[in-house]
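>>> need a structure here:
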Amino acid sequence: MATNEARGHVTVVGSLNMDLVARAPRLPQPGETLAGHAFAQVAGGKGGNQAVAAARLGAQVSMLGCVGADPNGAQLRAGLEAEGIDCTALETSTTEPTGVALIIVDDGSQNAIVIIAGSNGEVTPATLARHEAALAAAQVVICQLETPPAAVHAALAAARRLGKTVILNPAPATGPLPADWLPLIDYLIPNELEAATLTGLPVTSPAEANAAADALRRAGARNAIVTLGAQGLVAALGEAAPQHFDAPRVKAVDTTAAGDTFIGGFAAQLACGADVADAIRFAQRAASLSVTRAGAQPSIPTRAEVGGA
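Model (predicted):
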């Protein structure tokens, strides 16, 4: 359990998966069978990862989502509760199994992921209505795209109506976001692949990320932050010109959940009133630590490990 003093409240609306992680020399080609050299089953899902990150990095956290009535669901719920996360708004499906993610990590620390939604698909606008108190309690609300779009939109709209700071991590991105979503979002935070999908622009460098972040802001997002892995990130904040933030240099072991660690750390800092630029730098340090460790939630550092907050 995180032991750091909580200084703000973050509510995460999103997915919880059991991650089945195989390590192999490289990612397989279509039709190819590779011999792997390690396997692990660990708690994951972008919502769960971001909730754990926010909790370990200094926030009080509530989780709003759905697990199955199966051993995986029980294990995921217990893991969140062990981190001090309020699971009052975490429902249990009577019809669908807990979501699963199949992850392959290569020796260069890159990964490929296939997600089976399972109970995550049971999160609906009615779920949000039943648990609006979890949104009302937060300073910051985080959403992703691993739950049904109608539920995500309901969460964004309710959080905006309640006056919360709203973060959307548009993952997985399959195309541009609905135009009516963008004004509901305070911080739109895609990685380079997601930014390219959202905008139709190439995003392989900080310069290209500048253009993509600016395009997302012009489309209606109040602020856009495009993460670039080892190349850092580009933040288009308010009316200011996009700014590049270098990434700390580390030896990466596994990039799984690095983006989720960034989101959780950023939200935790915003919830306690930190300056946006300081929150970005803190979250970058947290993410850089996470890639030096294997696994999703096991790799997420604590606030004390990150330091300098």
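>>> contacts and neighbour counts: CA atoms only from here.
Will do.
>>> What segments of the stretch 101-250 of the chain are helices?
All helices of the stretch 101-250 of the chain, identified by DSSP state H, counting those that start in this stretch, fall at 125-130, 132-136, 149-161, 192-199, 206-219.
>>> Is it possible to get TSV of those that adds mean neighbour count?
Output for the helices of the stretch 101-250 of the chain, formatted as TSV (neighbours: other CA atoms under 10 Å):
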stretch	mean neighbour count
helix 125-130	16
helix 132-136	20
helix 149-161	20
helix 192-199	21
helix 206-219	21
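>>> any chance of those helices in CSV, plus distance to residue 309?
CSV is the format used below for the helices of the stretch 101-250 of the chain (distance: least, CA to CA, whole Å):
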stretch, distance to residue 309
helix 125-130, 32
helix 132-136, 25
helix 149-161, 26
helix 192-199, 26
helix 206-219, 26
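>>> closest one to residue 174 among these?
Proximity to residue 174 (CA to CA) singles out helix 192-199 among those, at 6.5 Å.
>>> picking that back up, for residue 12, which of the helices of the stretch 101-250 of the chain is the nearest?
helix 132-136 (8.6 Å).
>>> Show residues contacting the closest one.
Residues from elsewhere that reach helix 132-136, judged by CA atoms under 8 Å, 6 or more residues apart in numbering: 11, 62, 64, 89, 141, 158-159, 162, 164.
>>> so residue 280 sits right up against residue 267, yeah?
No: applying CA atoms under 8 Å, one finds residue 280 not in contact with residue 267, separated by 9.4 Å.
>>> who has more neighbours, the two?
Neighbours per residue (other CA atoms under 10 Å) separate residue 280 from residue 267, with residue 267 holding more: 37 against 23.
>>> ok, the more buried one to residue 111 distance?
Distance of residue 267 to residue 111, computed by CA to CA, to the nearest Å: 25 Å.
>>> now do residue 62
For residue 62, the distance to residue 111 - CA to CA - is 28 Å.
>>> Check which element follows the longest strand belonging to the chain along the chain.
Assignment by DSSP state E gives strand 60-68 as the longest strand of the chain. Where DSSP states H and E defines the elements, the next helix or strand beyond strand 60-68 is helix 71-82.
>>> and this one, so I can compare the two:
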Amino acid sequence: MTSIVVLGSTNMDLVAYVTKAPARGETVTGRAFRTIPGGKGANQAVAAARAGGEVAMIGAVGADDFGYRLRDVLEHSSVDTDLLRTVEGPSGTAHIVVDDEGGNAIVVVPGANATVTSLTAGDEALIATARLLLLQLELPLSVVVEGAAHAHARGVRTVLTPAPAQPLPPELFDVTDLLVPNEHEAVALTGRTDPHAAALALLDAVPEVVVTLGAAGCLYVARGAEPLTVPAPRVRAVDTTAAGDTFVGALAVALAEGLPMPDALTRAGTAAALSVRREGASISMPYRTEIDAALATPESLENDPV
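Now for the predicted structure:
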């Protein structure tokens, strides 16, 4: 059985590092530029694989150099790419500005991701073998709904990261078991300005919600249970680009292994804290041994980034 299947995007991240992000109409001088494999789907796949999960990826890359590199980084992270399609045209790209405080702004150009509009028979068979299906919103919404419905009908737990934030149809909420928005996405989905109120409002649509709160940790709410806030480890952030995807990938592994939700959230938060201490998306994600070591000695996270 494949523990975790990711139905999601692959992008090449084109990252400019600046002291302060430019305002509209402003030009600033950057201090560095890097091309880094990413995309929310690929990021979550790599994060889960590095955290110790058995992971397979469904999606698409372009027939270009970026596509070759994206597939290569997934395979080197031990992600099964047998159902990662190669299509004519460019791979997806994400254009990212990272400031000296670790904040970021991102423009995504879908490229090959836009061609994944429905599941193949092979996709359906693979999803049916999983414990969890991870989904995001960087693929066409039609295939996200189809994938979630197929998994839900076969008893596969569905975990949706609603990013980039957009209105979601009731049929997607109906087949989502666990929704993991950040605080801004939770507010966007509900119109509630307080993340705690937004999380509780989302329980009308889905059984469980985890709202990530950045440096403040995360909030877990579930029907019939008291809300739970799990603080984040204290670290000095260098680049927060893939923190949310690292959190979800590590959380998926913990849940697939049967950890109780409080322990799973602590583990996911520790993985995310480790990731923000390094630059980049997939390359910043910690391995299982690093997560274990940080959990054993939490004070080590407050040291300078490595």
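>>> Overlay them and tell me the TM-score.
Taking TM-score structural alignment, normalised by the length of the second structure as the basis, the two superposed chains have a TM-score of 0.93; 294 aligned residues with a CA RMSD of 1.3 Å.
>>> picking that back up, residue 62 and residue 111 of the first structure: who's more crowded?
residue 62 (29 against 19).
>>> Spit out the contact partners of the more buried one.
9-12, 51, 85-89, 134.
>>> Just the ones in helices from these, please.
51, 134 (DSSP state H).
>>> Go through the contacts of residue 62 of the first structure and name the one nearest residue 259 of the first structure.
Of the contacts of residue 62 of the first structure, the one sitting nearest to residue 259 of the first structure (CA to CA) turns out to be residue 51, at 12.5 Å.
>>> What residue in the second structure is paired with that closest one?
Correspondence of residue 51 of the first structure to the second structure, assessed by TM-score structural alignment: residue 45.
>>> burial measure for its match, as a count.
With neighbours defined by other CA under 10 Å, the count for residue 45 of the second structure comes to 37.
>>> Check residue 142 of the first structure too.
Neighbours of residue 142 of the first structure (other CA under 10 Å): 28.
>>> Just tell me what it corresponds to in the second structure.
Under TM-score structural alignment, residue 142 of the first structure pairs with residue 134 in the second structure.
>>> State the distance from its match to residue 108 of the second structure.
For residue 134 of the second structure, the distance to residue 108 of the second structure - CA to CA - is 20 Å.
>>> coming back round to it: which part of the second structure matches the longest strand of the first structure?
Against the second structure, strand 60-68 of the first structure falls on residues 54-62 (TM-score structural alignment).
>>> Now do the strands in the first structure.
Secondary structure of the first structure (DSSP E): strands at 9-13, 17-23, 38-44, 60-68, 90-93, 99-105, 111-116, 140-143, 165-168, 187-188, 223-227, 233-237, 243-245.
>>> Can you check which part of the second structure the first one sits on?
So that's strand 9-13 of the first structure. Counting by TM-score structural alignment, strand 9-13 of the first structure corresponds to residues 3-7.
>>> now what about that stretch, what contacts it?
So stretch 3-7 of the second structure is contacted by 41-42, 44-45, 53-59, 126-127, 129-136, 144, 147, 252-253, 256 (CA under 8 Å, 6+ apart).
>>> Next: stretch 24-41 of the second structure.
For stretch 24-41 of the second structure, using CA under 8 Å, 6+ apart, the contacting residues are 6-22, 57, 69-70, 73, 92-94, 134-136, 138, 245, 280-283.
>>> With adjacent residues omitted, what lies nearest to the most centrally placed residue in the first structure?
Compute the mean C-alpha point of the first structure, and by CA atoms, centre = their mean the closest residue is residue 260, 3.5 Å away. In space, residue 260 of the first structure comes closest to residue 50 once its chain neighbours are excluded; the distance is 5.0 Å by CA to CA, 6 or more residues apart in numbering.
>>> mind listing what that neighbour touches?
12, 260-261, 263-264.
>>> How much space separates it from residue 224 of the first structure?
18 Å.
>>> Over to residue 61 of the first structure?
23 Å.
>>> can you pull the contacts of the closest residue to residue 119 of the second structure other than its chain neighbours?
Take residue 119 of the second structure and drop its neighbours on the chain: the residue closest to it by CA to CA, 6+ apart is residue 143, 6.6 Å away. By CA under 8 Å, 6+ apart, the contact list for residue 143 of the second structure reads 116-119.
>>> re the thing from before, counterpart of the residue nearest to the centre of the first structure over in the second structure?
Checking TM-score structural alignment: residue 260 of the first structure goes with residue 245.
>>> what sits against that match?
40, 43-44, 47.
>>> Now with 7 Å, please.
40, 43-44 (CA atoms under 7 Å, 6 or more residues apart in numbering).
>>> what range in the second structure does stretch 289-302 of the first structure sit on?
Counting by TM-score structural alignment, stretch 289-302 of the first structure falls onto residues 274-287 of the second structure.
>>> how near is the aligned residue in the second structure for residue 248 of the first structure to residue 34 of the second structure?
Counting by TM-score structural alignment, residue 248 of the first structure corresponds to residue 233 in the second structure. Note on residue 233 of the second structure: its distance to residue 34 of the second structure, by CA to CA, is 28 Å.
>>> who has more neighbours, these two?
Neighbour tally, residue 233 of the second structure and residue 34, criterion other CA under 10 Å: the higher count belongs to residue 233, 23 against 13.
>>> Who are the contact partners of the aligned residue in the second structure for residue 197 of the first structure?
Residue pairing (TM-score structural alignment): residue 197 of the first structure is matched to residue 188 of the second structure. Neighbouring residues of residue 188 of the second structure by CA under 7 Å, 6+ apart: residue 165.
>>> Can you give me the distance of residue 188 of the second structure to residue 44 of the second structure?
Here the criterion is CA to CA. By it, residue 188 of the second structure lies 22 Å from residue 44 of the second structure.
>>> What does residue 114 of the first structure correspond to in the second structure?
So, by TM-score structural alignment, residue 114 of the first structure is matched to residue 107.
>>> Now for its match: which residues touch it?
Contacts of residue 107 of the second structure by CA under 7 Å, 6+ apart are 94-96.
>>> And it, how close does it get to residue 266 of the second structure?
30 Å.
>>> about what we covered before: I'd like to know which of the contacts of helix 132-136 of the first structure is nearest to residue 170 of the first structure.
Distances from residue 170 of the first structure to the contacts of helix 132-136 of the first structure, taken by CA to CA, are shortest for residue 141, at 13.9 Å.
>>> Can you lay out the contacts of residue 245 of the second structure as CSV showing distance to residue 162 of the second structure?
Output for the contacts of residue 245 of the second structure, formatted as CSV (distance: CA to CA, whole Å):
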residue, distance to residue 162 of the second structure
40, 11
43, 15
44, 13
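>>> quick revisit: scan the contacts of residue 62 of the first structure and report the most crowded one.
In those, the most neighbours by other CA under 10 Å go to residue 51, 37 neighbours.
>>> Noted, bye for now.
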